[in-house]
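S.K.: Sequence and predicted structure below; questions after.
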Amino acid sequence: MPETSTSDTGGNAPDSRIDRLEQELDVVRAQRDAARRQVRALESSTAYRIGGKAAWLPRKLRGLRRRLTSRGEGAPVSGSQRGPQVAGESVSGQPTPFRAVPGTVSTVRVAEPDVSVVVPVHNSEAWLDDCLSSVLAQTGVTLEVICINDGSTDDSRAVLQRFADQDPRVSIIDQPNQGQSVGRNAGLDAAAGRYLIYLDSDDFWPDDTLAGLVRRADEQNLDVLMFDCYAFLDGTVAAATWKRYSTYYQRAHAYGEVRPGPQMIADMRRNRDYRPHVGMYIARTAFVRDSASRFIPGIIHQDNPYTFALLLNAERVAHTDADIYARRIRPGSTITTLHDARSVGGYFLSYVAMVREIQGREFTPEVTDMIAEVVYGVFDGASKKVASLTPSELAEVKALDGRPDAQLAFFALKKFRSR
């Protein structure tokens, strides 16, 4: 498929029009950031109420950006298609749940809820109100919220207890600080819901969307339903970081047709739309357990092998082109404070796990090529940072996995230090 073009969607837009649209982009970016500052100033705000205020600016920004580009495949997503929608409406002939059909909030805890929401928590006191309020405000669906307190040293535990005291759907699992992977695995083990979804404790859901996702997954008998996410800036981060993530989580195309997971990987990778962030997936809990998908303990970049394995094993996968998830880009988060040694180690173990996952499988040549690109992309993430590691840090990476295939991968990675 052709790469993204820098021409207007009409193909012959004059330079002056492109300049004007770029100016509009700058204005919208400024409006977006101003809106976020105003929202944060509201002392009594909750995520459910601020979602409507925060969401329209990123969508308008994305719509303007896409008017500057033309996409070469199938079902490109235009800005006009990405607004709030009622579950069951059709975009490009496919149902696209965004806002659930209005219902009621059930605060009763049931033995087998529709959805288990797993929220790993570590020193997230400042954002937990937004996060948990956005989940508990979901209507038309039964749910449980499993919060894993990962050795927090701030008042996160007290905030969690306040929510648990007020709403029986909230439960707390306490563990010593072992990292997000261990917390997510603990949540998976405890989940009683038919579906499983992960939410980071500093993020939230901007709209009432969960019932629509469940309805879509039920109607199409899906193993996995994927959706999109918008990022918003909360505080000062490096300009390069914000440039990378400001639109990273929004795919350029819709993939509403049900297909096997490996084919979905290939289709998304071909369009540079493949995104491993686990918060952008809802999956049948029984399927997740049957596929033995787990997070690798103690590493960052752990979403890469988990979601890759999830899709490889899935028979029925679809995607809805809607921004279900709001991703907070802030100082001090994992993605804004990446340490090169931890990053290389995480990518290294992720790469090894992904290679092992495809061993013995057969795909069509087209799917094989795209899956190879995804797997190599993780290795490439490690290779770009390995030169900055000290000898002792490099030795620590080598010691992460002593099996022959891992050591072969380490030998290949080590070659990049001399380049």
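M.R.: The structure has been received and is ready for your questions. Numbering: from 1, shown residues only.
S.K.: contacts and neighbour counts: CA atoms only from here.
M.R.: OK.
S.K.: those strands in this structure, which residues are they?
M.R.: 90-91, 94-95, 115-121, 143-150, 170-175, 195-198, 224-233, 281-284, 317-329 (DSSP state E).
S.K.: what would these look like in a markdown table with distance to Val375 and mean neighbour count?
M.R.: Formatted as a markdown table, those follow (distance: least, CA to CA, whole Å; neighbours: other CA atoms under 10 Å):
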| stretch | distance to Val375 | mean neighbour count |
| --- | --- | --- |
| strand 90-91 | 31 | 16 |
| strand 94-95 | 30 | 18 |
| strand 115-121 | 26 | 26 |
| strand 143-150 | 30 | 26 |
| strand 170-175 | 32 | 17 |
| strand 195-198 | 23 | 24 |
| strand 224-233 | 20 | 23 |
| strand 281-284 | 19 | 22 |
| strand 317-329 | 20 | 24 |
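S.K.: take a look at this one as well, against the first:
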Amino acid sequence: MIMPPEISVIVPVHNAGPYLRDCVDSILAQTFTNLEIILVNDGSSDNSASICEEYREKDNRVTVIHQNYEGVSSARNTGVAAARGNYIGFVDGDDYIVPHMYEELHSLCENTDSDIAVCRLAREIDEKIINTAFNEFTKEMDHIEALRELFKGKLYRFSLCNKLFKKSCFHNIQFPEGRLHEDLSTTYRLFTNSSKTVFKEFIGYIYVKRSNSILTSTFSEKRLDAFTGWEEIVDYMTAEYPQLSDEVLAAFTYGCIDNMYYIMNQVEDRNKQQYFLSAIQQPVRKYYKEIITSSILNQKYKYLIRAINYDFRLLLYFNQIKRQLARA
């Protein structure tokens, strides 16, 4: 009788040919060997499908699923449905992981009876790691504290890929298909399905910044999908976890301000600037009273939120003057 794997690692694959071998090799090289790799080929038009098949023939721990292009959320949903492990992890097809990541995360879950284990992720730009871990420590958190840390964003953020989840966390949860920022829209719900989380200060996941990534290129309208996610988050969290309202609204505010700066600095067309900022203005107005009375946010952020709420054209005007002075 063949024993099922302990960990299922889901890799959504879409036109990842130049990077896919490095990704899969890093998973196969894990010191924790009782795992399966589920490669979900999401309608690739390059050689990704043949690379996936190459690895299926090479190692019996590799499963390949081919589907028409539906997007990364659909690929992840397909992978979760096929997963046989007690734990689930995610690796993007153009990133890679360090050899001991899953051994560490699995050990943390088992030794502390946690549903989620988290490590740091590092960013690689031009083949150089640009950030490193701090002094190593481990922190165990109950349900509420783990959610609070998620929204504070100091130990960890919404990325799925530096985390290992018990499969039970996915009960009644699906990734939102056709939407960018699917991590943002899903990770908090996985935490609400957990009882305990453990964080360890070590770098396990390497996020490779690509020049053609939608998240690293000129501002795209698809990035506004984040605000659909944020409205779901704020409405759900303030209703179910009112004790975390300040942290949730502060995280939402920081996201608004970040995107405001991206729009003003990356979008040249004035009409597009106004269109994008008006999309941010709508949810800001929905939560404006709660944001302004927050005990966490400082006056600088409250000033910027007031500007978005009342007349973001003033921000555009002052930003235009700033640009002109910089060019003078």
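M.R.: Here it is on my side, so go on. It should be emphasised that the depicted structure is a prediction, and the values quoted were computed from it without experimental measurement.
S.K.: After superposition, what's the TM-score, could you say?
M.R.: With the length set by TM-score structural alignment, normalised by the length of structure 2, the two chains reach a TM-score of 0.76; 288 aligned residues with a CA RMSD of 3.2 Å.
S.K.: Can you add distance to His301 of structure 1 and give the strands of structure 1 back as JSON lines?
M.R.: Output for those, formatted as JSON lines (distance: least, CA to CA, whole Å):
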{"stretch": "strand 90-91", "distance to His301 of structure 1": "32"}
{"stretch": "strand 94-95", "distance to His301 of structure 1": "31"}
{"stretch": "strand 115-121", "distance to His301 of structure 1": "15"}
{"stretch": "strand 143-150", "distance to His301 of structure 1": "18"}
{"stretch": "strand 170-175", "distance to His301 of structure 1": "21"}
{"stretch": "strand 195-198", "distance to His301 of structure 1": "15"}
{"stretch": "strand 224-233", "distance to His301 of structure 1": "18"}
{"stretch": "strand 281-284", "distance to His301 of structure 1": "16"}
{"stretch": "strand 317-329", "distance to His301 of structure 1": "16"}
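S.K.: Ok, which of those comes nearest Arg20 of structure 1?
M.R.: Among those, strand 224-233 comes nearest to Arg20 of structure 1, with 24.0 Å by CA to CA.
S.K.: so how far is the closest one from its chain's centroid?
M.R.: Centroid separation for strand 224-233 of structure 1 versus its chain: 6 Å, with CA atoms, centre = their mean, to the nearest Å.
S.K.: equivalent range in structure 2 for that strand?
M.R.: Aligning strand 224-233 of structure 1 against structure 2 (TM-score structural alignment) gives residues 116-125.
S.K.: quick one on the thing from earlier: of all the strands of structure 1, which one comes closest to Gln161 of structure 1?
M.R.: Short answer: strand 170-175, nearest of the strands of structure 1 by CA to CA, at 7.7 Å.
S.K.: can you map out the helices along structure 1?
M.R.: 15-40, 47-67, 128-136, 156-166, 180-190, 210-219, 239-245, 261-270, 285-290, 303-313, 340-358, 365-383, 391-398, 404-414 (DSSP state H).
S.K.: Where does the fifth one end up in structure 2?
M.R.: Just to be clear, that refers to helix 180-190 of structure 1. Per the alignment by TM-score structural alignment, helix 180-190 of structure 1 matches residues 72-82 in structure 2.
S.K.: which parts of the matching stretch are buried?
M.R.: Of all the residues in stretch 72-82 of structure 2, those buried under the rule 16 or more other CA atoms under 10 Å are Val72, Ser73, Ser74, Ala75, Arg76, Asn77, Thr78, Gly79, Val80.
S.K.: In CSV: those residues, plus distance to Gln324 of structure 2.
M.R.: Formatted as CSV, the buried residues of stretch 72-82 of structure 2 follow (distance: CA to CA, whole Å):
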residue, distance to Gln324 of structure 2
Val72, 40
Ser73, 42
Ser74, 45
Ala75, 45
Arg76, 45
Asn77, 48
Thr78, 50
Gly79, 50
Val80, 51
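S.K.: nearest to Glu182 of structure 2, of those?
M.R.: Within these, proximity to Glu182 of structure 2 (CA to CA) peaks at Ser73, which comes in at 6.5 Å.
S.K.: got the contact list for the closest one?
M.R.: By CA atoms under 8 Å, 6 or more residues apart in numbering, Ser73 of structure 2 lies in contact with Phe175, Pro176, Glu177, Gly178, Arg179, Glu182.
S.K.: these two touch, right, the fifth one and Asp225?
M.R.: Going back to what we said before, that points to Arg179 of structure 2. Yes: with contact defined as CA atoms under 8 Å, Arg179 of structure 2 counts as touching Asp225 (6.1 Å).
S.K.: neighbour count winner among those two?
M.R.: Arg179 (20 against 16; other CA atoms under 10 Å).
S.K.: what does that one align to in structure 1?
M.R.: Using TM-score structural alignment, Arg179 of structure 2 lines up with Ile299 in structure 1.
S.K.: and that match, what does it touch?
M.R.: Contacts of Ile299 of structure 1 (CA under 8 Å, 6+ apart): Gly179, Ser181, Arg342, Gly345, Gly346.
S.K.: Tell me how many other residues crowd Glu149 of structure 2.
M.R.: 15.
S.K.: what sits against it?
M.R.: Glu149 of structure 2 neighbours (CA under 8 Å, 6+ apart): Leu155, Tyr156.
S.K.: Quick check: the counterpart of Val159 of structure 1 in structure 2 vs Ser45 of structure 2, distance?
M.R.: By TM-score structural alignment, Val159 of structure 1 lines up with Ile51 in structure 2. According to CA to CA, to the nearest Å, Ile51 of structure 2 and Ser45 of structure 2 sit 12 Å apart.
S.K.: Also Cys52 of structure 2?
M.R.: From Cys52 of structure 2 over to Ser45 of structure 2 the distance is 13 Å, taken as CA to CA.
S.K.: Give me the more crowded residue out of these two.
M.R.: Comparing Cys52 of structure 2 with Ser45 by other CA under 10 Å, the one with more neighbours is Cys52, at 25 against 13.
S.K.: For the more buried one, which residues are in contact?
M.R.: Counting by CA under 8 Å, 6+ apart, Cys52 of structure 2 makes contact with Leu39, Asn41, Val64.
S.K.: related to what we said a few turns ago, could I get the helices of structure 1 as TSV with distance to Thr320 of structure 1?
M.R.: Output for those, formatted as TSV (distance: least, CA to CA, whole Å):
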stretch	distance to Thr320 of structure 1
helix 15-40	24
helix 47-67	15
helix 128-136	19
helix 156-166	31
helix 180-190	24
helix 210-219	9
helix 239-245	20
helix 261-270	13
helix 285-290	19
helix 303-313	16
helix 340-358	25
helix 365-383	21
helix 391-398	38
helix 404-414	36
